[in-house]
Structure formats: structure tokens, C-alpha cells
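[1] No letters, just coordinates:
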């Protein structure tokens, strides 16, 4: 199954029999049926969801005394906003001997990320925004338009996205300050290739919705369904047209047996983003489970064609093959991904672990060295070195 962790957000999609006409024989030309999303929140199915304490927006972006002291003592003495932005970037990544560590599932508030020294891209973006604002810097949120990218978590594939912030001026002046080509982007990305993709400006409200969606996704993976619903509902209330959360809500509904609601949520998801191929995919899964094989086949064909130019899709196929024990097939897919993007450490690691399973330790070591070479965070590099050390003992 595939979940969508957008900016480190979770997401899936289903279908509803009364809306079958929405899927023509050519999904790319389908006329989607409007969904009344106001009727798609089914509180009664999750009776304890209101018992959970969901972080408020204020709590997500709050600073404590230690953080305020960090800003006042290390940043505010610099009058030039461009230099202050660069100083923030430097201080943010070098606050301790360990530095910040990347952890995909670390969906944290600004305070938690600051003190735990761990973050995913969304959590660091929230932290950087909070500190930058306190440092009187004017900033913008950016969503990086990367191809679909998946990370496995148990029985789920998590579809991830990416965000960062751009410093554009000084809050203490009436005019935005632009430094020509000297823009400062604060980015926490363990995958360098993502930085070359186009970007869209997004609102703080959208980032908050992403935070709630991430938290809901994690709860869903842990089978904490009422908590997942509470977070998905919070995300929808924050940004009603955020496509990934509707897909995740659809998956939640399907998981608890509410397939009709699930399908409607999936259609809501693709209505808000027609190119949400993950939503289409999960819709096809639901149709297959309901023996609607021809409709599912048409959708599978549509999304497969759309994804063939995405190296991360080939890596996903490799990961699925590896997970199912088809190591030779996994190698074929990882090599295809590598041929399209040759500096992604995850592809080399996929090859290394597949060759290891086949008993070819020499090739496994070769690709582990490649993975280590392209890993651009010390903790990821250390992980590969540890595996190399173990491999050398065989």
C-alpha cells in the first residue's frame, strides 16, 4: 500500500460505486465528479478523536526562552539582513558537535526540533521559519516540486515531498530587500538532486496543514485510527483543498471498513490535484479489490505511463521487489533508476543490499562505497560506513 507523506506527508486514495462514471476509458481525459467535502468528515466513526490534544498552530511555531536567547545572542547583533540570514543558516547546522540529524519520521514542532537536534525537512523548515522571524527576517515558504518519491515503513510506502524557506528581506524595514542573485535558501535535504527542481511559494497555513497530515500519517501507520482522524481533520480544517490529506483520509476510511467514504475522499483528492497519481493508484487498488478490474487496469496504465520517466518510481519498484525477495528484479529496477539519476545514494544502497542478499559481497561493498560517497549528511554516511565495517568482517 502507498501512503503519502507530503513534506514528509502521508497519502492514499479509494473509490465509490456511485461515482464510477467519473472514470472513463481514458483516465487522462476523465471528467471528475464534484464531491461535497463538507459531508466527508465522519466523526462518529472515530468516537475518541476529540479526546486527543492536537498541537495548535501557535504551539507548532512557538519559541521558548532558550530559543529566544539563541536568536538574541547569536543573530541580532548582525545588522545586515543578508549576513544575518547566512549566519542563521550556519548556526542552525552547527549548534552542537553532532549537528542536526535527518530523520524522515521526525515530525516535530519548532521547539522539539531545536532541542532534540533531529528533524525531517518539514520540521526543520518550521524551526528555521520560527527562528528567522524572531531574527526580524522576512521569509517565504517554498514547496520543491520533486517527482514522486517513496520511503518504505513496514507494510506501507510513504510518498514524500519537500519544503524549504527562502529569506527575502528584513522585517524591520518597510520595503522588501532583494539581493539580486544572493537569495538565501535554508534547506534540510538529504537528497541533493531535489534542490534542482522548480519551486512554488506556499502559505504558512499550508505548511501547518502538512504538519497535521504528517502526524496523522504516522498515527495511521501505527494503527492509531482515532488519532489519525483527529490530525487529518485538523489538516482539512486548516487547508480544505489540500489534496494529500484527502487521500490519507480515504485510506483511513478504507482501513476501518468505510469503503464508500474512502472512495469519495479519493475522488476529492484527485479533484484538488488531478495529477495526484498516488491517489489514482489507490483508487485502482480499491477497484481491483471490488473486482472492477477493467477500470483498475485503465488507471494503472495511465499512471504507469506518467511515472516511467521518474527514477524514484523505478526505485519504488526495486524496493517492492526487494521487499518480496525478488532480488534480481530489484537490481534491474535500481539500475534503471541509477541510469536516470546517478548521484542518488539511495539507489546505490538498494543495489548494495540486493547484491548482499544474493551473496555477492564484492558488489555489495562496491555499491555501499558509492552510497557513502553521495550521502551528504554525516549520520547517513556513518550508517553506510557501519555497514561497510560489518561487510568487511565476512
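    That came in fine, so what should we check first? Keep in mind the model is a prediction, meaning the values are calculated, not measured.
[2] CA atoms for contacts and neighbours, from now on please.
    Fine.
[3] now do the same end-to-end measure for stretch 37-57.
    Stretch 37-57 has an end-to-end distance of 23 Å (C-alpha to C-alpha, to the nearest Å).
[4] what about residue 146, which SS state?
    strand (DSSP: H, G, I helix; E, B strand; the rest coil).
[5] Near residue 80, how many other residues are there?
    11 (other C-alpha atoms under 10 Å).
[6] Same question for the one 5 residues further on.
    Other residues near residue 85 number 28, with proximity taken as other C-alpha under 10 Å.
[7] Please, which helix or strand holds it?
    Taking DSSP states H and E as the definition, residue 85 sits inside helix 81-93.
[8] Can you give the distance of that helix from its chain's centre?
    25 Å (C-alpha atoms, centre = their mean, to the nearest Å).
[9] Which element is encountered next along the chain beyond it?
    Next along the chain from helix 81-93, counting by DSSP H and E, comes strand 101-102.
[10] Give the next helix or strand downstream of that following strand.
    Taking DSSP H and E, what comes next after strand 101-102 is helix 110-116.
[11] and that next one, what other elements does it pack with?
    When contacts are defined as 3 or more C-alpha pairs under 8 Å, 6 or more residues apart in numbering; DSSP states H and E, helix 110-116 packs onto helix 121-134.
[12] Helix 121-134 and the helix holding residue 85, what's the angle between them?
    Here helix 81-93 runs at 140 degrees with respect to helix 121-134, directions being taken by axes from the mean of the first three to the mean of the last three C-alpha atoms, to 10 degrees.
[13] try this one side by side with the last:
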């Protein structure tokens, strides 16, 4: 994979609120002829499609018992997510549509929202999607920095008449801890926004695997689906940049900034590209502007901590990793390296605490296994 480790992607559940109509993407935004045909079926037409297996589960005695005892909204949620027959698990490795999530019995936050909505639609419930204003959470994957926002949904019975007799009763379905989710503000999302987010995620996942043709078509589809979704322009620009199409990348970044001038993620991607293109002064000005909005970019203290680890300054590394943990208390990699630094300093209690938190907050089985293997390797190297 090409070494563009500093590229930032506001993705994986990045949300956008409902807004006035947005002009379509400029006609010169796309470069279809420079990419091969996609290996995937690109689109969101089947995003909420129910399969025969899903309908069979709806018709099962166990499902009907949940609905009968708890009502449609709570019964649906418990039937899907209680540790019973389905045992659907959280796994951030791949974004899936409703049918794929049901078949795999696993999905990331967006996938679980999509599958829950598909079942709710089949039951005739009213579904509302929401962007939860929890702030960006950053992670790394395949040489890319990924920013994740959060979505949830509410379920309610559809009114039986046009006469309102009181406030609508609804159930919020969220994959954050309930005490955390309840305290956060939300903004409404429409189904079009959810579809664009899904396609943007698929683009990023393809790019992580160095499948640039697939990534291009998914990003293109996301931009076309929802021209107001700035993250999709950023993703498209990163695809162009990795493909070596610098002018198209610059065009996509600048279009994103025209529509959202304070977007620091786009600024920090465009600035080094401008430097590579010989536009040094503009690049420096853009970096200064980004720094004035966000002085410490994602992974700032983490990268400093890794440098401290490389020179065996474990005390400094421990302090720097601790700063990142305070900024992102649920990110597994920060906890893991804080645990490693603590282990190097002989602070085994703190090491055990943070490595346990790394395992607890890890969103894939692969990373949990990796953390355990790294820990055993480090223990073997330590003097007895």
C-alpha cells in the first residue's frame, strides 16, 4: 500500500444532519475512465432488503413471544440483541447491509442500525435515524486515520389516525452504553444520509485493502447519493490521491472546503498535497489555519509517545499515552500502549488495568488476539 499514513478520513458512521437541498456534485468531480470496473455490486438499493431467512425469524414462535410480552418496539430489540437465539455481536471490521448483518450475526454500529431498521419497517414501525453528537473518535487502519461519529435510531408505533392525542412514545436503540447515549444531543438523519454513510464506509474499507477501483466507485456513489455529505468528498479525494491523480484529488478537497470551509480534516489532507504539487505557501497557510481551529490533531500525543518508546523513554511515553486516553477514553490502541509503557516501567498493576481496557474496548476479534500476543511477547522479553 502506498505510504500515505497521514491521510485523515472522516468516516465510519460520520453523520450529517438533514439540511436544505444541496446542489449536486460538480460534473467534473468524477474520473470514471481512469478506474477499472468494480468487483463489488455498488449501490444501496438492497440496504434494507429482507431475506426469506429474516422473514422466517419474524414468523418464529420465539419472536412472536417477545412481541406479545413486551410490545413491538422492545420485543424487536430484545429478540435481536438479547443473548438468546441470534446472539448478534458487535464487530467493526466490515460495514454490511441488513441481510449480510443478519447472516453474519455481526456488524458495526451502522450495520446494526440498518438491520434493526429493516426489521422495524417489516413490522410497520416508524423509524427515525439520528446522528449522536458524541464528537469524533479517531482510529487507525491500513495507514489511514479514521474519524467515527455515531448514529442510532428510534422506533415508534405508527399513528392509527391523523388526530394526535398526546406525545409520541418511542424507544431509542443505541449501541453505546445507555447511560452515555441518554445524555447526548442528537440531530435527525434521513434514509438518504444513511445510504451515503454506508457507501462511504464501503469505500474506506476497500481502500484499506488497497482495492482502489472498488473504493472509487463506492465513494463516487456516496457523493452522488448525498451531495451534502462532506466526508464522501474527502474519501473520494483520498482515493484520487492514492491513485496518483493529484489534480482530481485537489479538486475534490477544494469542493469539500467550499461547502464546509472550517473542515479541519479536509484541510490537513489538502495541505501536504499542495506541498507535493509545489504550492508551498498555500500549504503552510492551510496548516496554520487548521492549527488555529484544532491545535492538536488526532494521534498527536500518541505519535509523540511512540517516538518516546523508540528511544526507550518510557516515562515520557506513559505520560503522552495518558493524554490520548483522556482525549479518547474508549479507544483500545491508546490503552494498550499506555499498558505497554507502564509494563516497561515496572508498573504491572497499571499495565494490567489498561491492557484489560484495550481488550474490553477492542471492536474486532483480530485486535483482541493481537493485543494478547503482543503482551505475551513483551512479557517474555522482560527480565525475570
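    Yep, it's here. Here the structure is a predicted model, which means the values were calculated and not measured.
[14] what's the distance between whatever residue of structure 2 lines up with residue 128 of structure 1 and residue 323 of structure 2?
    Matched to structure 2 by TM-score structural alignment, residue 128 of structure 1 sits across from residue 116. When distance is defined by C-alpha to C-alpha, residue 116 of structure 2 is 36 Å away from residue 323 of structure 2.
[15] Tell me which of those two has more neighbours.
    Comparing residue 116 of structure 2 with residue 323 by other C-alpha under 10 Å, the one with more neighbours is residue 116, at 23 against 18.
[16] which residues touch the more buried one?
    Residues in contact with residue 116 of structure 2 (C-alpha atoms under 8 Å, 6 or more residues apart in numbering) are 77, 80, 98.
[17] again, but for residue 151 of structure 2
    Contacts of residue 151 of structure 2 (C-alpha under 8 Å, 6+ apart): 13, 15, 109-110, 113, 129-132, 174.
[18] what helices or strands is the helix holding residue 85 of structure 1 leaning on?
    Going by 3+ C-alpha pairs under 8 Å, 6+ apart, helix 81-93 of structure 1 lies up against helix 121-134, strand 156-170, strand 184-186.
[19] Pull up the aligned stretch in structure 2 for the last one.
    Read it as strand 184-186 of structure 1. By TM-score structural alignment, strand 184-186 of structure 1 lines up with residues 171-173 in structure 2.
[20] Need the contact partners of that stretch.
    With C-alpha under 8 Å, 6+ apart, stretch 171-173 of structure 2 has contacts from 73-74, 77, 152-156.
[21] what does stretch 65-81 of structure 1 give?
    84, 87-88, 91, 111, 114, 131, 134-135, 137, 169-170.
[22] Name only those of these that count as buried.
    84, 88, 91, 111, 114, 131, 134-135, 137, 169-170 (16 or more other C-alpha atoms under 10 Å).
[23] Switch these over to TSV; also include distance to residue 242 of structure 1.
    Shown next, in TSV, are those (distance: C-alpha to C-alpha, whole Å):
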residue	distance to residue 242 of structure 1
84	33
88	31
91	33
111	25
114	27
131	26
134	28
135	30
137	28
169	28
170	30
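[24] and of those, the nearest to residue 357 of structure 1?
    residue 114 (38.8 Å; C-alpha to C-alpha).
[25] what residue of structure 2 matches up with that closest one?
    Using TM-score structural alignment, residue 114 of structure 1 lines up with residue 102 in structure 2.
[26] wouldn't that match be in contact with residue 115 here?
    Yes: between residue 102 of structure 2 and residue 115 there is a contact under C-alpha atoms under 8 Å: 7.1 Å.
[27] Name the residues contacting each of these two.
    When C-alpha under 8 Å, 6+ apart defines a contact, no residue borders residue 102 of structure 2 and residue 115 alike.
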